[in-house]
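**Student:** Below: sequence and its predicted model.
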Amino acid sequence: MPCMFVLLIYKLRRTRHSSKFDAIEGFLQSNNNLMPIRYSYSNIKKMTRGFREKLGEGGYGSVYKGKLRSGHDVAVKVLSKPKENGQDFINEVATIGRIHHVNVVNLVGYCVERSKRALVYDFMTNGSLDKYVRIRERNNSLSLEMKCEIAIGVARGIEYLHRGCDIQILHFDIKPHNILLDDNFTPKISDFGLAKFYSTEKSHSRRLQLWNVAHGNARPKGDIVADKDESSQYFPYWIYDHFNKGKDIETGNADEIDDNDDEHARRITKK
C-alpha cells in the first residue's frame, strides 16, 4: 500500500511537470516566427566550454561566459529555480526576444529541454551598474557626465518599453543590478522575469495601476525607500529622503567636478 501511494505521488508530479513543459513548448511553437534562435542543451554546453567561466550567481541560477561559433561573446544564464509555471522564462523570451532597442539587452537565443532552460545574451563587458553606484566605494570610475548619460539611457529604455512597443511592457524590477553596461558604458535594461504585459489603451491605465497594487505587483513608495538591499533601492526616492533629512550626498570625486557641476546636480535632485 505505501508503495502504491508513493507511485501515485510520482505520477501526479510527472503529470504536473509535463503539463508545465507542454505549456511552455506550446507557447514557443505558436510564436516560433517571432522567437530568437533556439539552442540545444548540448550547444549551450559547447558555447560555455562545459560551464567553465562563471560570471555570477543568484536566486535564478548562474551566468557563464560563452562564445558562439562566429566568435561573438555571450553571457549564458542557466536557470536553476524557474517559477513553477515557467512564467519567468516565458516573460524573458517574449519580451527581449521580440524587441530591439539600444538600451535593452539583446537576447541572442534560448534553450529549453524539459527542465533545462537557458538564456543567451550579448556579453556586456563592464558588467552591471550595481558595482559603480554604491556611494561608500571610493574607487568609482564613473564621472558625473557618464552617470547622467547612463540615467538618460535607462530612461529611454523604459520609455520604449512603456510607449514604443505594440504592447505596454512594465519591468517591475528596475535596479542597478539589472542595468548592464557594454564596452562604451551604454546602459542595457535586463532581467524581464517579473515583467507584466498590458494593452496600450489609455482607458485601462488607472484600472491597471489599481490591479497591480491590489495583487502586490507594485510596492508603495515608503517600501521602496526602506528596502534593505541598498543596490535595489529606487534612487530618486532615496535621494529625496536624504535631502529631506538634511543629509549631504557626494556627487563625485572632488577633483573631477567643479562647483557649477556640483550645484547643477543638487538642483536636479531637488526637483
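**Tutor:** Now that the structure is in, tell me what you want to look at. Numbers count the residues shown, from 1 in each chain.

**Student:** only C-alpha atoms for contact and neighbour calcs from this point on.
**Tutor:** Will do.

**Student:** ok, which stretches of this structure are strands?
**Tutor:** Using DSSP state E, the strands assigned to the chain run over residues 37-38, 54-58, 61-67, 73-79, 107-113, 116-122, 168-170, 179-181, 187-189, 196-198.

**Student:** Kindly compare burial across these and name the winner.
**Tutor:** Neighbour counts (mean count of other Cα atoms under 10 Å) averaged over each of the strands of the chain peak at strand 187-189, with a mean of 27.

**Student:** Are there helices or strands packed against that one, and which ones?
**Tutor:** If contacts are counted by 3 or more Cα pairs under 8 Å, 6 or more residues apart in numbering; DSSP states H and E, strand 187-189 sits against helix 144-159, strand 179-181.

**Student:** hmm, who's touching it?
**Tutor:** The contact list for strand 187-189 (Cα atoms under 8 Å, 6 or more residues apart in numbering) reads 102-105, 150, 153-154, 157, 174, 178-182.

**Student:** this is the other structure I want to compare:
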Amino acid sequence: MKTMGEGLILGLGLVVAITILICFLVLWFKGKSLLNQGKKKEDARIEAFIKKFGSLAPRRYSYAEIKKMTNKFNHKLGQGGFGSVYKGKLPDCRLVAVKVLSESKENGEDFMNEVTSISRTSHVNIISLLGFCFEKSKRALIYEFMPHGSLGGFIYDRGLHHRSCRLEWRTLYDIALGIARGLEYLHQGCKTRILHFDIKPYNILLDENFYPKISDFGLFKLCERKKSIISMACARGTIGYTAPELVCRNFGGLSYKSDANSYGMMVLEMVGRKNIDVGVSQTSEVYFPSWIYKHLDKSMNLNLNRVIVEEEEEEITRKLIILSLWCIQSNSSDRPSMTKVIEMLQANLQSLIIPPGPFVSSLYNLLKL
C-alpha cells in the first residue's frame, strides 16, 4: 500500500509538472508572438517612412553598427536630458555625433515623428540628420559632427575646454544672424511650421568656420502655418530661456514667438551675461535684462568684461542688445518674428527703437527657485 501511495503521489507530481510546463510554453509562445507582431508593426512603420522619403530618408543603422561606429561609446561629447552624445565615425571615415537616447518603452511614434520632421529640413543653419537607429528600446540619432562643439562651450566653459580665445564681436554677430535665419526657416520655410521650444547656447553647434547650426529637436512641436496659436499640455524648454506663456497662460497663447523669447535670452548670454559685473555681491540677485535695459541709454560701458575698441563693435553690441530686449517682451504680440529680427540685425543702428520696459523680473525670480 505504501509503494502504491508513493507511486500515486509521484504520478500526480509529474502531471502537475507537465501541466505547468505546458502553460509556460503556451505563455512563452504567445508572448513571443505578440513581440513579433509588435516588431512587424515597428518594422512596417519604419519601412513606410523610408519608402515615403526614398533617397532623402536618413539611413537606418542597427545597434551593433552604432556600437562599432562609436568604438563602444568610447568618446563622450556631452550629456543631455534625453541621452548622451558620442563621437563616431562612419564607414566612409566621416566624423559624426551619435545621440543615444535614454531607453524608452513607448511605441516609438514620437521618435519617428522627430526623425521625419528633421529629415524634412534642409538649411545651412539646421543640423543635418545622417541616420538613425530604432531597435526595440534602443534608439539613436546620427548627426554631422561639429568641430567647435556648442556655443555654450564658448560662453561658459572656456577654462574647461581650454578655449582661451573669446569670440570676436563680428563672429558673435554672424552667429546671431545665422541662428535667426535657421529659426526663420523652421517657422516659415518648412511646409509644416516647426517650433523648437528649446533654443539655448548648448543646442547651437558651431562648424569649423563657426557657422551656427540649430540642433536637438527633442521638444519640437509641429504646427500648421496658418495657425498662430497652438495648444500644449505641459510647459517645455529650459529655465532661463522659457517664454512666460509657457509657464503661465495669462501671458498669452503658445506660438512661434515663444522661440523668439528663447532666442533673445540666448543672444543676451552671447553679449556677456555670465561675465557681467553689476556692482553687487551676488549677480544671481540681479535680473540681467532689467539691468542692461537701465544702462542702455547711458553709455556703452556696460561692464561686459569685453573691450570694445572699434565703432563697428560698439554698434554690433548695441544692436544685439536692442533686438534681444524686443524678443523677450512679456507680451508675445510685442515680440518680433524671426524675419523682423533679421531685418533689425541688418538695419542701421539709428533706425532701431529701444523697446519699452519693464520685463518680467518677478517671473524670472520664480523660475530660479
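**Tutor:** Received, thanks. Note that the coordinates shown come from a computational prediction; the quantities given were computed from them, not determined experimentally.

**Student:** Tell me how they score on TM after superposing.
**Tutor:** Here the TM-score for the pair of chains, by TM-score structural alignment, normalised by the length of structure 1, is 0.76; 251 aligned residues with a Cα RMSD of 3.8 Å.

**Student:** picking up where we left off before, format the strands of structure 1 as TSV; extra columns: distance to Thr269 of structure 1.
**Tutor:** Shown next, in TSV, are those (distance: least, Cα to Cα, whole Å):
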stretch	distance to Thr269 of structure 1
strand 37-38	43
strand 54-58	32
strand 61-67	35
strand 73-79	35
strand 107-113	34
strand 116-122	33
strand 168-170	24
strand 179-181	21
strand 187-189	21
strand 196-198	29
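
**Student:** Which among those strands is found nearest to Ala23 of structure 1?
**Tutor:** Comparison of the strands of structure 1 against Ala23 of structure 1 by Cα to Cα identifies strand 107-113 as nearest, at 12.1 Å.

**Student:** returning to what we had before: please tabulate the helices and strands packed on strand 187-189 of structure 1 in TSV and include distance to Lys202 of structure 1 as additional columns.
**Tutor:** Listed next are those as TSV, based on distance: least, Cα to Cα, whole Å:
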stretch	distance to Lys202 of structure 1
helix 144-159	15
strand 179-181	28
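
**Student:** on that earlier part again, among the contacts of strand 187-189 of structure 1, name the buried ones.
**Tutor:** With burial judged by 16 or more other Cα atoms under 10 Å, the buried subset of those is 103-105, 150, 153-154, 157, 174, 178-182.

**Student:** Can you measure across stretch 154-173 of structure 1, start residue to end residue?
**Tutor:** One end of stretch 154-173 of structure 1 to the other measures 13 Å (Cα to Cα, to the nearest Å).

**Student:** buried ones in that stretch?
**Tutor:** Buried residues in stretch 154-173 of structure 1, counting neighbours by 16+ other Cα under 10 Å, are found at 154, 156-158, 160-162, 168-171, 173.

**Student:** related to what we said a few turns ago, could you say which one of the strands of structure 1 comes nearest to Gly222 of structure 1?
**Tutor:** Closest approach to Gly222 of structure 1 among the strands of structure 1 (Cα to Cα): strand 168-170, 20.1 Å.

**Student:** Over in structure 2, find the residue span the closest one aligns onto.
**Tutor:** Per the alignment by TM-score structural alignment, strand 168-170 of structure 1 matches residues 193-195 in structure 2.

**Student:** who touches that stretch?
**Tutor:** The contact list for stretch 193-195 of structure 2 (Cα under 8 Å, 6+ apart) reads 186-187, 220-225, 255-256, 259.

**Student:** ok, now with 6 Å
**Tutor:** 186-187, 220-225, 256 (Cα atoms under 6 Å, 6 or more residues apart in numbering).

**Student:** Identify the farthest-apart pair in those.
**Tutor:** Greatest spacing in the contacts of stretch 193-195 of structure 2, by Cα to Cα: Phe220 and Arg225 (14.7 Å).

**Student:** what about the two, which has more around it?
**Tutor:** Higher neighbour count among Phe220 of structure 2 and Arg225: Phe220, with 17 against 14, using other Cα atoms under 10 Å.

**Student:** Okay, angle between the longest helix along structure 1 and strand 107-113 too, please.
**Tutor:** In structure 1, with assignment by DSSP state H, the single longest helix is helix 2-30. With axes from the mean of the first three to the mean of the last three Cα atoms, to 10 degrees as the basis, helix 2-30 of structure 1 and strand 107-113 are set at 150 degrees to each other.

**Student:** What is the end-to-end distance of stretch 37-50 of structure 1?
**Tutor:** End-to-end for stretch 37-50 of structure 1, by Cα to Cα: 20 Å.

**Student:** okay, and that stretch goes to which residues in structure 2?
**Tutor:** Going by TM-score structural alignment: stretch 37-50 of structure 1 matches residues 59-72.

**Student:** try stretch 146-155 of structure 1
**Tutor:** Aligned by TM-score structural alignment, stretch 146-155 of structure 1 falls on residues 171-180 of structure 2.
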